[in-house]
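# Have a look; sequence and predicted model below, questions after that.
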Amino acid sequence: MRPPRLRPADVVAFLGPSLSPAAARAVAPCRVLPPARAGDVLAVLPERPLAIALVDGLFDTTPSVWHRELLAALDAGVAVFGGASMGALRAAELARFGVVGVGRIAAWYRDGVLVDDGEVALLHGGAETGFRAFTLPLVQVRAAADAARRERAASAREAAALVAAAAAIPYRERTWPAVLGAARLAPAARTRLGAFLPRVPDLKAADARATVEAAAAFARARRAGAPPPPRPEVPPPPSHLRRARLARAASALPGGGAVPSGAVVAALARRPDAGRLAADGLRRALVAAFARSLGLRASDDEAAAAERTWLSRAGVPPRRRAAFLAALGLDEGAARRLAEDLALDARALALAERLVPDGPAWQEGLALAARLSGAWLEEALRVAAPPGGSPFDFASPRTRRRDPRGGRRKAGASRSQSPSSSQSRSRSPSRPRPRSPR
């Protein structure tokens, strides 16, 4: 039986100096993105890849990919494989949560052979250069020195001298000529190793290929019916991650385009009803957060029921669910959190009388909303008005109300006053006629 065919969107690979896009696609169909920065993983989750191969990532001059966004990927059902460089670091740090380390460098970090994140650091060019490496990572020096010792191109002392010299050179300046020049080696050894070391296969490139291959194998298994990765046992996403999602996650539109969520939020803020929308959303979010603070939790069944109700009211059939959520910039984890909030909101409202001391009854909530919205006055006038009567409009000073005798009278006029005269019909003959105001 032939293995399921992958789509390029099934695997997202963050690559730079460790492996070229062409080399990665030769391993498996994949979508190749530049080295990951903070928020880049969040940006791709609404598009629902099956696996992420995290290899290269930026640091120093820009915030690095966050641990919590990798956990968000797992929470969304997206497997995360890390190796070679930044991916190896994050895999070792998050192994207990389900991020899978791949390759020799990841194993070194996992086993404690390496502890310094500077071991994988190097200086490289930008996208215009293909992220070409300009300097040498310390892990490559270790691998090359070990290969030289195994093949008797270097003694144990010479291999150790190479690693010690390389470790003392800043990553921005570390090259083979700099390492050989700084190592305490005899001239003959320096010449011999200068010819041998650059030919040692690139360890990062090998681990990067293995990382892409592992991610592709998992994606094929998902296509064949395998379950998603286990959800990590972590608290709800903190505020900085929620806001980063709003800024970075993309809304994947049905036509194939994508719009950054940050651009959508900016457009929403310019709407005339932005304040009302924000107030409604904040109330729901606050009620759900308050319910959580009291220890209430929404079960999976309650969250699923809340989502079905929401989608049904929105007119979204089950077959269009994933596309609709993606267009809203929601990955599976974010969608589940939203559904949990809806379920907690409903439960808190149902428990309002007991949720706080001397809590409000359902009728009180109905009355408050009706008074604020105008529904109270509408219903009060409807209850009080005779059949066919006209509603009273407080907003208009020229409002007329129907006289019970069939005529029309000014708003606020006495029932005994004629519409054609300011004189009272019941005025006493001895009582002076009221003067009209001038």
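Sure, I can see it. Residues are numbered from 1 along each chain as shown.
# okay, CA-based contacts and neighbour counts for the rest of this
OK.
# Buried residues of the strand or helix carrying Leu277, list them for me.
For Leu277, the enclosing helix or strand under DSSP states H and E is helix 274-293. For helix 274-293, a neighbour-count test (16 or more other CA atoms under 10 Å) marks 284-285, 287-291 as buried.
# Tell me the one among these nearest to Ala305.
Nearest to Ala305 among the buried residues of helix 274-293, counting by CA to CA, is Ala288 at 16.1 Å.
# can you tell me which residues contact the closest one?
When contacts are counted by CA atoms under 8 Å, 6 or more residues apart in numbering, Ala288 is found next to 341-342, 344-345, 348.
# Whichever of these end up buried, select them in ChimeraX.
Selection of the buried residues among the contacts of Ala288 in ChimeraX, burial being defined by 16+ other CA under 10 Å:
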select :341,342,344,345,348
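# Format the contacts of Ala288 as a markdown table; extra columns: distance to Ala247 and secondary structure.
Conversion of the contacts of Ala288 to a markdown table gives the following (distance: CA to CA, whole Å; DSSP: H, G, I helix; E, B strand; the rest coil):
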| residue | distance to Ala247 | secondary structure |
| --- | --- | --- |
| Asp341 | 21 | helix |
| Leu342 | 22 | helix |
| Leu344 | 25 | helix |
| Asp345 | 25 | helix |
| Ala348 | 30 | helix |
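# take a look at this one as well, against the first:
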Amino acid sequence: MVRTHPVPDEWVVGQLLRSPDRRGATRYEQTAWGRRYASSDGGIRELWLLSFGTVKKERSSAELAAAAHTVAFGVPSTAGYGEPYHPVEGLPATRTARPQRVRVVGVGCGDGGSAVLLDWDVEEVRERYTEHAVPALSRAVDGTGHVPGSSCVGCKALNGCTTLHRAPGVLALPPGRPRLRRSVSASDLRAHDECPAHFHLTRQLKLRSPRPESAAILRGRAVDAWLNERHAALSARGCQHMAGPEDPGNWSAGGHALIGDEARTGARMLTEHAALCPLNGLGPGEQVRVQPQLTCYDPELDVVVIATPDLLHTRGGGWIWRETKTAGNHLWEGRSLMRTYPQLALAVLMMASGILGGDSRRSRVELEMLYPNDGGLEELDPGLPSIVDEARTVIAEMAGPWLRDTSYDPNPGRRCGDCEALDWCRPGREYLATLPAPSR
């Protein structure tokens, strides 16, 4: 392979128009964030895309094509803060020459791994860019809609936004001292409740161990991905007659591959789901949303609250919020559902706030449990005061410490052995060192 060397200048594809176009723009610029490299003769250019942990391979065709186009046709440029780019002058011909070949390489800063995400000649770059990137870029520059989410945290127009649902008190806490606006989800609250240091390292600093996930977690992700794909394809027809994996002992979904006993267990869970699928018998006029992101705003706490149900659908005028979980053992009946799964409590409070609309008397939150040889369904009515009161208690007990925390102290325990942040947590490693070897 030809050796490449670092390039200091940004590669920019610019277009200057004689007069404003239909969008009122006179100048377009395309850049690609990353580390730039090129061969000595300029015939090969590379763009290295960095990830915090392991290599991020799940990048869209549009993203890769846009990056490759910038690398292939970009001109070495520079710009001051807030100013347009302009070409760097006085460079040798090898620095400004158009390459014959382009590579985009993914690099994992956590484990030092790398992977070539694409290796194309210039003609293939043109074709891929036209097919995949141009439509996506057109949608991006033409889009004027509002999509509430984590980006609302830094949005200067939030106070006047009419799209973001206002839900005062959704975290069941009284107004507190002002802090910088933040976002939070039920999984964030659960992570903080278990160990504030784990929350800070994985959720805020995005540091995760490159070690592979446990077999049970991987199986759960594969089952979840399989159901999402089928629900999106089946729409309102349901999974009652859904065919399972062709080979129950070796199948994959969403990039998660299972083999052997874990694959067969996952396949049985899919069979259990077929009878519990909420889309079975659903009328053709009902709405179905697979893993939608729901966002609301608590103006009293200045917190953006985010949830991603596994499935949302209407039935008879009401909304049904379905969460699906896989487990090796049945739930312990001595602990309430909402304390075991705080996302159910947050779902109750968000639905009670009216985020989905619809007939509240016909709406509910459901928990579907899938076991290796069994399945079950539990329901919560967000219209019952007793259910809402319990949900408020659960969320308040978790959100209060999270909202007040400024130090994120570790909470060492036996769960440290599976912690994603263990590589960056000395107290966790020291705790595990005190345990007998079989218990670590």
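That came through, no problem. Because the structure is predicted, anything quoted here is derived from the model rather than measured.
# Let me see the TM-score of these two.
Comparing the chains after superposition, counting by TM-score structural alignment, normalised by the length of the first structure, produces a TM-score of 0.27; 190 aligned residues with a CA RMSD of 6.9 Å.
# related to what we said a few turns ago, so which of the buried residues of helix 274-293 of the first structure comes closest to Val259 of the first structure?
Nearest to Val259 of the first structure among these: Ala285, at 24.3 Å, using CA to CA.
# Test my guess that the closest one contacts Asp341.
Yes: taking contact to mean CA atoms under 8 Å, the distance of 6.8 Å between Ala285 of the first structure and Asp341 places them in contact.
# Specify which member of the buried residues of helix 274-293 of the first structure is nearest to Gly262 of the first structure.
Gly262 of the first structure has its nearest neighbour among the buried residues of helix 274-293 of the first structure in Ala285, at 19.3 Å by CA to CA.
# so where do the helices sit in the stretch 1-150 of the second structure?
Assigned helices in the stretch 1-150 of the second structure, in chain order: 61-73, 93-96, 122-128, 134-142 (criterion: DSSP state H, counting those that start in this stretch).
# any idea which of those is most buried?
The highest mean neighbour count among the helices of the stretch 1-150 of the second structure belongs to helix 61-73 (a mean of 23), with neighbours defined as mean count of other CA atoms under 10 Å.
# quick revisit: give me the residues contacting the helix or strand that the helix holding Leu277 of the first structure is followed by.
The helix or strand immediately downstream of helix 274-293 of the first structure is helix 300-313, counting by DSSP H and E. Identification of contacts with helix 300-313 of the first structure by CA under 8 Å, 6+ apart yields 317, 321, 336, 339-343.
# List only buried entries from those.
When those are checked against 16+ other CA under 10 Å, the ones flagged as buried are 336, 339-343.
# any chance of those in a markdown table, plus distance to Ala380 of the first structure?
Written out in a markdown table, the entries for those read as follows (distance: CA to CA, whole Å):
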| residue | distance to Ala380 of the first structure |
| --- | --- |
| Arg336 | 41 |
| Ala339 | 36 |
| Glu340 | 37 |
| Asp341 | 34 |
| Leu342 | 32 |
| Ala343 | 33 |
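# which one of those sits closest to Ala258 of the first structure?
Nearest to Ala258 of the first structure among these: Arg336, at 21.5 Å, using CA to CA.
# Tell me the one among the contacts of helix 300-313 of the first structure nearest to Leu381 of the first structure.
Nearest to Leu381 of the first structure among the contacts of helix 300-313 of the first structure, counting by CA to CA, is Leu342 at 34.3 Å.
# Name the nearest residue to that closest one, ignoring sequence neighbours.
Distances taken as CA to CA, 6 or more residues apart in numbering place Ala306 nearest to Leu342 of the first structure, at 6.1 Å, with adjacent residues excluded.
# hang on, the earlier thing: closest one to Arg68 of the first structure out of the contacts of Ala288 of the first structure, please.
Asp341 (20.0 Å).
# and that closest one, what is it in contact with?
Contacts here follow CA under 8 Å, 6+ apart; on that basis Asp341 of the first structure touches 284-285, 288-289, 303.
# 10 Å instead, please
Applying CA atoms under 10 Å, 6 or more residues apart in numbering, we find Asp341 of the first structure in contact with 284-289, 291-292, 297-298, 303, 306-307, 335, 347.
# Quick check: the two most widely separated of the contacts of helix 300-313 of the first structure?
Largest pairwise distance in the contacts of helix 300-313 of the first structure, by CA to CA, is 21.4 Å, between Pro317 and Asp341.
# Now do the shared contacts for Ala285 and Asp341 of the first structure.
Common contact partners of Ala285 of the first structure and Asp341 (CA under 10 Å, 6+ apart): Ala291.
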